[in-house]
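Novice: output the structure for:
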Amino acid sequence: MHKAKNYLLGLAIALIGSISCSESQDFDQIDALEVTPTVEASMIYVEAPERIINQLTGVNFIQQTFNFDAFAEDFVSENLLDGVVSYELENTTSKPLEVLIEFLDDADNVLDSEFFTMPAAPTALLRRDVAYGMGGRNIDIIRNTSGIRVSAENLGDNSSTSSLPNPMVILRSSAAFRIRLQ
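Specialist: Okay, the predicted model is just below:
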């Protein structure tokens, strides 16, 4: 009798335990998953030695358009949320400079631009971050950009030379954008 009671009690506990611990599984949870990675990449790197800059004065010593199809895919363009474009300019030349960066659409229309004035060396590294999307400039600028034009002008003479080793102007640009995947 005692054995039968223990057997029934054990069976009842096992039955209650298996019922109370099981729950139907929801395999549709993937539909509610939101993934928004931040994609970072270098955009532009341009350097011009002072000897090249000395060859031209009062005109652009750099004027170049770079292809930019990073957001040409519809999926990426439509799911682009926001981001930041970062610029770094370094001038170790004896020349004051102006640098213009323009974002262009397919028809070479200017969508946005950034203008920099740099004194002659010695100067500090010039850094600027420009936000697009939430709280920044319109994200459609980036979505519709297919080219980036860089122009730089020597505002000084064409004979002086910096006393610093290997004098040049360097432009670096990178971007970090959030993209919604679902």
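
Novice: going forward, measure contacts and count neighbours with C-alpha atoms only.
Specialist: Will do.

Novice: run through the strands of the chain in chain order.
Specialist: 38-49, 60-67, 80-91, 97-104, 110-118, 126-132, 147-154, 168-179 (DSSP state E).

Novice: to compare with the earlier structure, here is another sequence to fold:
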Amino acid sequence: MKRLPYCIILLSGFLLFLAACTEEQDFSQVDDLQVTPTLASGLFYFESDEATINSEGALSVFYSQEVNFDAFNEQYVAERLIEGVITYEIDNTTSKELRLIIEFLDDAGRPLDAEIFTIEANSPETVVRDVPYGPGGKPIDILANTSSLRVSAINLSDGTSVSSADDPKIILRSGAQFVFRLK
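Specialist: As a prediction, this is how the structure comes out:
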């Protein structure tokens, strides 16, 4: 009988210990979670040699192509786009001054925006331009509403000169990084 009070005290102490060391769990923290992944991708690559440029003649368009750009055609994706940066890199080892035009077009083919580059002949360095969209940059709606890109290249020089460089070319590379809000 003497053990019964000790067992009751011991059991009460154990239950108080369990109650003191546990806390009700709060799973509403998931509501405060914000996930914003960054996706990187190449957009397009364009290359032309000097012979092709010369074959089209002076002051002429030697390249023009429209490229499908369905990255944001789903409303769910377009609504969650927060910001983006498109990077352009251009090398010109030809003897031609060239103009490159990249147009962002909507579903109806209307221009939403354009990036224009005038590149000097025999450019010694790679021209690099980062174009931000979203906070601190161009309106994010441009990217969200773009359904195609039109790339045009124009020879601003003659149609006969030839560069002394080995294999003279114009090369345009572009890539992008986009940040999305998943929630």
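
Novice: which among the strands of the first structure is found nearest to Ile141 of the first structure?
Specialist: With C-alpha to C-alpha, the closest approach to Ile141 of the first structure among these belongs to strand 110-118: 5.9 Å.

Novice: mean per-residue distance, the closest one to the second structure?
Specialist: When the second structure is superposed, strand 110-118 of the first structure averages 0.6 Å from its matched positions, counting by mean C-alpha distance after the TM-score superposition for the first structure.

Novice: if we can go back for a sec, dump the strands of the first structure into CSV; add distance to Ser22 of the first structure and mean neighbour count as well.
Specialist: What follows is these, written out as CSV (distance: least, C-alpha to C-alpha, whole Å; neighbours: other C-alpha atoms under 10 Å):
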stretch, distance to Ser22 of the first structure, mean neighbour count
strand 38-49, 38, 14
strand 60-67, 57, 15
strand 80-91, 40, 20
strand 97-104, 57, 20
strand 110-118, 58, 15
strand 126-132, 48, 15
strand 147-154, 57, 21
strand 168-179, 37, 18
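
Novice: average distance between the longest helix that the second structure contains and the first structure?
Specialist: Using DSSP state H to define each element, the second structure has its longest helix at helix 3-21. The superposed helix 3-21 of the second structure is, by mean C-alpha distance after the TM-score superposition for the first structure, a mean 4.6 Å from where its aligned residues fall in the first structure.

Novice: could you do stretch 38-46 of the second structure as well?
Specialist: Per aligned residue, stretch 38-46 of the second structure averages 0.8 Å (mean C-alpha distance after the TM-score superposition for the first structure).
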